[in-house]
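Participant: sequence? don't have it. structure:
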């Protein structure tokens, strides 16, 4: 079976990847506009040295899920208030962002229906998940797609979860408006991300995305993207409404990402604007990750399953709990429309 299967519909096409169960590349049509490729797929998997990269990075493309979300071990560099009463490690899952996104899935297009397909991951029998699957369907009434995620627990488990689409970040500074319905206050990343090109203050609070603190003491507006500098940042905000709009004013369209905010009550926003200089990013990579999460950043199960992490202490859930045999189902939608 091919490692990639293709969905086709009246409004565009979408690839389903066996590597990591990723969705993308995607290409959609809107009247009067050139074909739109809304997802980031760098296509660097065959570069020299790629066999040594984490599979998630090697095969990075578009829209994927992280279960469990984040690092398998807790960073000792974390401030003390992020390390209080840590939760337990996920048994037999030592992958960053989880086994599923770093391994192969079975991918099949629904028979006679080229607009929908199934993606299924079967973790090893020692893993606490019995099955992770995604049903992907092109929207019938316009450009975009819907994803139904199902996770079946093999054993009792508490884990952080993220839906992790990576969207187009345009070249022109400030040409993308990021609009989060009833966005709450937020947190900056509690440790240093990279040695350079990371100007956001470390381990700080902010009232809104338009007043995010910088290391130099100034504020910056992360609702107008990209910044006019090489830049790498992760911030997290409460997002109780479950809808994000990415308005590409110069390109003439917007993307609406909607999801279940009762299950995934906050957003981690990853802005990568040519800030990472190591391979494979090479100071050229751009993306806007809009991660709908039940988690405390990507700090992993130890931090996220603690009810004493700073985000959980403010009443925002940072993990999901399943009993053996229990099935979690959640649906998300990505839709494009003209301005």
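Facilitator: Everything's here; your move. This structure is a prediction, so every number in the text was calculated from the model and none was measured.
Participant: when you work out contacts or count neighbours from here on, use the C-alpha atoms and nothing else.
Facilitator: Fine.
Participant: count residues in the vicinity of the closest residue to residue 19 other than its chain neighbours, would you?
Facilitator: With sequence-adjacent residues excluded and distances taken as Cα to Cα, 6 or more residues apart in numbering, residue 19 is closest to residue 104, at 4.9 Å. Residues lying near residue 104 (other Cα atoms under 10 Å) number 21.
Participant: touching, residue 104 and residue 18? I think so.
Facilitator: Yes: in this structure, residue 104 is within contact of residue 18 by Cα atoms under 8 Å, at 5.4 Å.
Participant: ok, structure two:
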């Protein structure tokens, strides 16, 4: 049995154990090429396992090692989404915004309810507070029959006219020490590092820098880092790519597979890449989390307070109209790693 297959099978076994330990209800999705859990908190996707054409099982998304730890789950000082960090969820608004006190939005830290459910699909919804400019969110997750893929649909209903940053938040796993990874976002116009030091004493990228190639991101001192092959000796970093094409391929050459995220680039024209490689010491992190957020966004990083740092031509959010129902589609998939070239989006 290969190492990647062993890890994926272990993820399957762990899913049942963690399901009972995480606050709120959980639901299980199964189809002929995969399975996943959906947590009520955040309406989030977890424990995603795909079966490839060769029968190998792979688990492309990161999951925090503290999920299910009672000492974390009962700590009210830790935001609910950090209790179960990992997997994938939607952020409305994305990051920190004045209209919503919760980082990544009300829907991230509160329980969703099931609207419709089948073995291979589920529709979830959450109502926002009456004072919020957003009225409700709805998510539909569907295991794609015959494919190692899950299709996701997000619908946002606006209560009042507003401009809000919006984003998606899948976190892919980092390879084990000594194993490789290649990150290919396709062509992009320009990249930006975080305007300030992201994690003081840990982050090494030069704040407020621009770049045009992911393999040459400026460091704070001399030299550059190759973020096309993360973690690139970095521990806690965040950067943003502008005008991306709506597809990212994440190759795990030592494990023999490619993970892929497809989305509508008109809905999310930028991509935030968050690398966390045991870089945060505060609870619940305790220098234990490893993952890479591949986050399509319409906004500038994860705080509207940083907007004055943004380039003049960068979209800072989506304009919603009162009563509007806006729907976007995206997809996470995996395949046997064969061709090294980047392919266009399929979403």
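Facilitator: Happy to help now that I have it. Small disclaimer: the values here were computed from a predicted structure and weren't measured.
Participant: for the helix or strand containing residue 302 of structure 1, packing partners?
Facilitator: Using DSSP states H and E, residue 302 of structure 1 maps to helix 301-304. Contacts defined by 3 or more Cα pairs under 8 Å, 6 or more residues apart in numbering; DSSP states H and E place helix 301-304 of structure 1 against strand 157-159.
Participant: average gap between the helix or strand that the strand it packs on is followed by and structure 2?
Facilitator: Using DSSP H and E, the helix or strand that follows strand 157-159 of structure 1 towards the C-terminus is strand 161-167. Once fitted to structure 2, strand 161-167 of structure 1 is off its aligned match by 0.5 Å on average (mean Cα distance after the TM-score superposition for structure 1).
Participant: strand 161-167 of structure 1 maps to which residues in structure 2?
Facilitator: Mapped onto structure 2 using TM-score structural alignment, strand 161-167 of structure 1 covers residues 166-172.
Participant: then stretch 123-132 of structure 1?
Facilitator: Using TM-score structural alignment, stretch 123-132 of structure 1 pairs with 128-137 in structure 2.
Participant: ends of that stretch, what's the gap?
Facilitator: End-to-end distance for stretch 128-137 of structure 2: 8 Å, by Cα to Cα, to the nearest Å.
Participant: what sits against the equivalent of residue 193 of structure 1 over in structure 2?
Facilitator: Counting by TM-score structural alignment, residue 193 of structure 1 lines up with residue 198 in structure 2. Residues counted as contacts of residue 198 of structure 2 (Cα atoms under 8 Å, 6 or more residues apart in numbering) are 207, 236-238.
Participant: please tell me I have it right and residue 298 of structure 1 contacts residue 70.
Facilitator: Yes: if you go by Cα under 8 Å, residue 298 of structure 1 and residue 70 touch, sitting 3.9 Å apart.
Participant: shared neighbours, those two?
Facilitator: Joint contacts of residue 298 of structure 1 and residue 70 (Cα under 8 Å, 6+ apart) are residue 97.
Participant: tell me which of those two has more neighbours.
Facilitator: Counted by other Cα under 10 Å, residue 298 of structure 1 and residue 70 do not tie: residue 70 has more neighbours, with 26 against 23.
Participant: circling back to that earlier point, quick one: the counterpart of the residue nearest to residue 19 of structure 1 in structure 2 from residue 137 of structure 2, how far?
Facilitator: Using TM-score structural alignment, the equivalent of residue 104 of structure 1 in structure 2 is residue 111. Note on residue 111 of structure 2: its distance to residue 137 of structure 2, by Cα to Cα, is 12 Å.
Participant: overlap in contacts of those two?
Facilitator: With contacts defined as Cα under 8 Å, 6+ apart, the residues shared by residue 111 of structure 2 and residue 137 are residue 126.
Participant: give me the mean distance between the biggest strand by length in structure 2 and structure 1.
Facilitator: Longest strand in structure 2, counting residues (DSSP state E): strand 325-336. On superposition with structure 1, the average gap between strand 325-336 of structure 2 and its aligned counterparts reaches 0.6 Å (mean Cα distance after the TM-score superposition for structure 1).
Participant: so where is that strand in structure 1?
Facilitator: The alignment places strand 325-336 of structure 2 over residues 327-338 of structure 1 (TM-score structural alignment).
Participant: and the contacts of that stretch?
Facilitator: 30-31, 142-153, 252-260, 322.
Participant: among those residues, which lie within strands?
Facilitator: Reading strands off these with DSSP E, I get 144-153, 253-258, 322.
Participant: of those residues, select the buried ones using a PyMOL command.
Facilitator: With 16 or more other Cα atoms under 10 Å as the criterion, this PyMOL line picks the buried residues out of those:
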select buried, resi 144+145+146+147+149+150+151+152+153+253+254+255+256+257+258+322
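Participant: counterpart of residue 36 of structure 1 in structure 2?
Facilitator: If you follow residue 36 of structure 1 across to structure 2 using TM-score structural alignment, you land on residue 58.
Participant: what's near enough to touch its match?
Facilitator: 4-5, 7-8, 49-52.
Participant: and those, which of them are buried?
Facilitator: The buried subset of those - by 16+ other Cα under 10 Å - is 4-5, 8, 49-52.
Participant: which one of these sits closest to residue 218 of structure 2?
Facilitator: The nearest member of those to residue 218 of structure 2, counting by Cα to Cα, is residue 4 at 32.8 Å.
Participant: that closest one and residue 253 touch, don't they?
Facilitator: No: with contact defined as Cα under 8 Å, residue 4 of structure 2 does not reach residue 253; the gap is 11.0 Å.
Participant: in three-state terms, label residue 51 of structure 1 for me.
Facilitator: helix (DSSP: H, G, I helix; E, B strand; the rest coil).
Participant: residue 214 of structure 1 maps to what in structure 2?
Facilitator: With TM-score structural alignment as the criterion, residue 214 of structure 1 matches residue 219.
Participant: count the neighbours of its match for me.
Facilitator: Using other Cα under 10 Å: residue 219 of structure 2 sits among 16 other residues.
Participant: residues contacting the nearest residue to it once chain neighbours are set aside?
Facilitator: Counting by Cα to Cα, 6+ apart, the nearest residue to residue 219 of structure 2 once its immediate chain neighbours are dropped is residue 205, at 4.2 Å. If you count contacts by Cα under 8 Å, 6+ apart, residue 205 of structure 2 has them with 193, 197, 217-220, 225, 237.
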